[in-house]
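In: no sequence for this one, just the structure:
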């Protein structure tokens, strides 16, 4: 019992010291964190993702990191590659083949087991559905928040940033899943990607 008393006294002294420094928040963090609300349960379009967003991850893009410009892909090792990447929560399989959604054998269960769907799922997890400006998938490569991979998009007018923004801002209709044919409205009649 006597050994616990000095530890308790030390803890009280530390608390008093913190209080005398202006409170128990030495890093000046906000008292309350406000996360953007997402309660609609809507999904983003898998159709648009695999045709228009996933290919961006394999493009050799310019990277500006601390004034040094290089080129790299988002899905490369060292970046967001699922096996060797160091890029946080966004994990990608660079070799993910497209899924033929017109093949009746590719049921939602089959598609959800595919590598392309793993990329979709990881990407959707880095978004606030319907709010591109609040989505890490855009904020990080534009350096609006810390991105260890440097600045990829210099502004929202970058063609790839516009495409990602278009995808995030157009969720599937309420009650429809990510495979909804409503996703076809995000493509031109010839199957090209819209971005505005």
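Out: Looks like it came in fine. Note that the structure is predicted; figures quoted are calculated from it, not measured.

In: Please count neighbours and contacts with C-alpha atoms only from this point.
Out: Noted.

In: Spatially, what comes nearest to residue 56 if we skip its sequence neighbours?
Out: With Cα to Cα, 6 or more residues apart in numbering as the measure, residue 160 is the residue that lies nearest to residue 56, at 6.8 Å, once sequence neighbours are left out.

In: ok but that neighbour is inside a helix, no?
Out: Yes. Assessed with DSSP: H, G, I helix; E, B strand; the rest coil, residue 160 lies in a helix.

In: That one and residue 132: what is the separation?
Out: 13 Å (Cα to Cα, to the nearest Å).

In: What of residue 60?
Out: Counting by Cα to Cα, the gap from residue 60 to residue 132 is 23 Å.

In: ok, now residue 185?
Out: Here residue 185 is placed at a distance of 19 Å from residue 132 (Cα to Cα).

In: Just want to know which of the two has more residues nearby.
Out: For residue 185 versus residue 132, neighbours defined as other Cα atoms under 10 Å are more numerous around residue 132 (22 against 13).

In: The residue most central in space within the chain: what's it in contact with?
Out: Nearest to the mean C-alpha position of the chain, by Cα atoms, centre = their mean, lies residue 126 at 2.2 Å. Residues in contact with residue 126, defined by Cα atoms under 8 Å, 6 or more residues apart in numbering, are 89, 90, 135, 136, 137.

In: Kindly recompute the last result at 10 Å.
Out: Remark: with contacts taken as Cα atoms under 10 Å, 6 or more residues apart in numbering, residue 126 is in contact with 89, 90, 134, 135, 136, 137, 138, 139, 140.

In: Use this one as the comparison:
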């Protein structure tokens, strides 16, 4: 009887055309022409984006006023964070960009870069979780609203990073890039 029930369940799932019996799509693809197969800049990430995740930022509308960091233990800290797939190693050291690719890619800073890049929707950057979550734009963000609007300087840096991929034929470690919004 159990074998028959199991076979019926498998047939039900297979008959759904993939996904689950509840009708969810099998996978959401982030393919297409978004970046044309290009990567986002590690150098810009390290200089301008990672500091956003370490900065003490106000949580808008909190009373009394509260500040927190994205890399905080209750948020996106790699060891103890509760903030989903996006993880930040707060103690990641700045990497010498003259290091070999293997050294850079083995670093904690690169792990932060890789995690952040995973939150980018290349075909529509305004739908990327790095934008929608801290703006609380159509999604719940357990950390509250961090940025007031798209004009926030941090949002501008994120948007620049996401909309200026590395030129075709170069990898994410290239350092020859046009200047973006002001960074430290």
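Out: That came through, no problem. The structure displayed is predicted, hence computed values, not measured ones.

In: ok, back up a step: now list the buried members of the contacts of residue 126 of the first structure.
Out: The neighbour-count test (16 or more other Cα atoms under 10 Å) applied to those identifies 90, 134, 135, 136, 137, 138, 139, 140 as buried.

In: can I assume residue 143 of the first structure sits in a helix?
Out: No. Residue 143 of the first structure sits outside any helix when classified using three-state DSSP, being coil.

In: how about the residue nearest to residue 56 of the first structure, what's its match in the second structure?
Out: For residue 160 of the first structure, the aligned position in the second structure is residue 154, judged by TM-score structural alignment.

In: Would you confirm that its match contacts residue 48?
Out: Yes. Taking Cα atoms under 10 Å as the contact criterion, residue 154 of the second structure and residue 48 are neighbours in contact, 8.8 Å apart.

In: coming back round to it: burial count for the residue nearest to residue 56 of the first structure?
Out: Other residues within reach of residue 160 of the first structure, judged by other Cα under 10 Å, total 21.

In: which residues are in contact with both of residue 154 and residue 48 of the second structure?
Out: Between them, residue 154 of the second structure and residue 48 share these contacting residues under Cα under 10 Å, 6+ apart: 181, 183.

In: Counting residues, what is the longest helix that the first structure contains?
Out: Longest helix in the first structure by number of residues (criterion: DSSP state H): helix 4-20.

In: chain center to that one, what's the gap?
Out: Here helix 4-20 of the first structure shows a centroid-to-chain-centroid distance of 42 Å under the convention Cα atoms, centre = their mean, to the nearest Å.

In: Give me the helices and strands touching the helix or strand following it, please.
Out: Going down the chain from helix 4-20 of the first structure, the next helix or strand is helix 46-48, by DSSP states H and E. Using 3 or more Cα pairs under 10 Å, 6 or more residues apart in numbering; DSSP states H and E as the contact test, the elements touching helix 46-48 of the first structure are helix 115-124, helix 159-169.

In: Minimum distance to residue 20 of the first structure: which of these has it?
Out: Between residue 20 of the first structure and those, the shortest separation by Cα to Cα is 44.4 Å, and it involves helix 115-124.

In: how far apart are the closest one and its match in the second structure?
Out: After superposition onto the second structure, helix 115-124 of the first structure sits on average 0.4 Å from its aligned residues (mean Cα distance after the TM-score superposition for the first structure).

In: which bit of the second structure covers the helix or strand that that helix is followed by?
Out: Towards the C-terminus, the helix or strand next in line after helix 115-124 of the first structure, according to DSSP H and E, is helix 136-139. Counting by TM-score structural alignment, helix 136-139 of the first structure falls onto residues 129-132 of the second structure.

In: Secondary structure element for the residue mapped onto residue 98 of the first structure from the second structure, which one?
Out: Aligned counterpart of residue 98 of the first structure in the second structure: residue 94 (TM-score structural alignment). In this structure, residue 94 of the second structure sits in neither a helix nor a strand according to DSSP H and E.

In: dump the residue contacts of residue 94 of the second structure.
Out: Applying Cα under 10 Å, 6+ apart to residue 94 of the second structure gives the contacts 46, 47, 50, 104, 107, 108, 109, 110.

In: what's the burial count for the second one?
Out: Okay, so that is residue 47 of the second structure. Using other Cα under 10 Å as the criterion, residue 47 of the second structure is surrounded by 13 other residues.

In: so it makes contact with residue 175?
Out: No. Under the criterion of Cα under 10 Å, residue 47 of the second structure lies out of contact with residue 175, with a separation of 11.2 Å.

In: Just give the number of residues close to the closest residue to residue 71 of the second structure other than its chain neighbours.
Out: Distance criterion Cα to Cα, 6+ apart; nearest residue to residue 71 of the second structure, sequence neighbours excluded, is residue 77 at 4.6 Å. Burial of residue 77 of the second structure is recorded as 22 neighbouring residues (other Cα under 10 Å).
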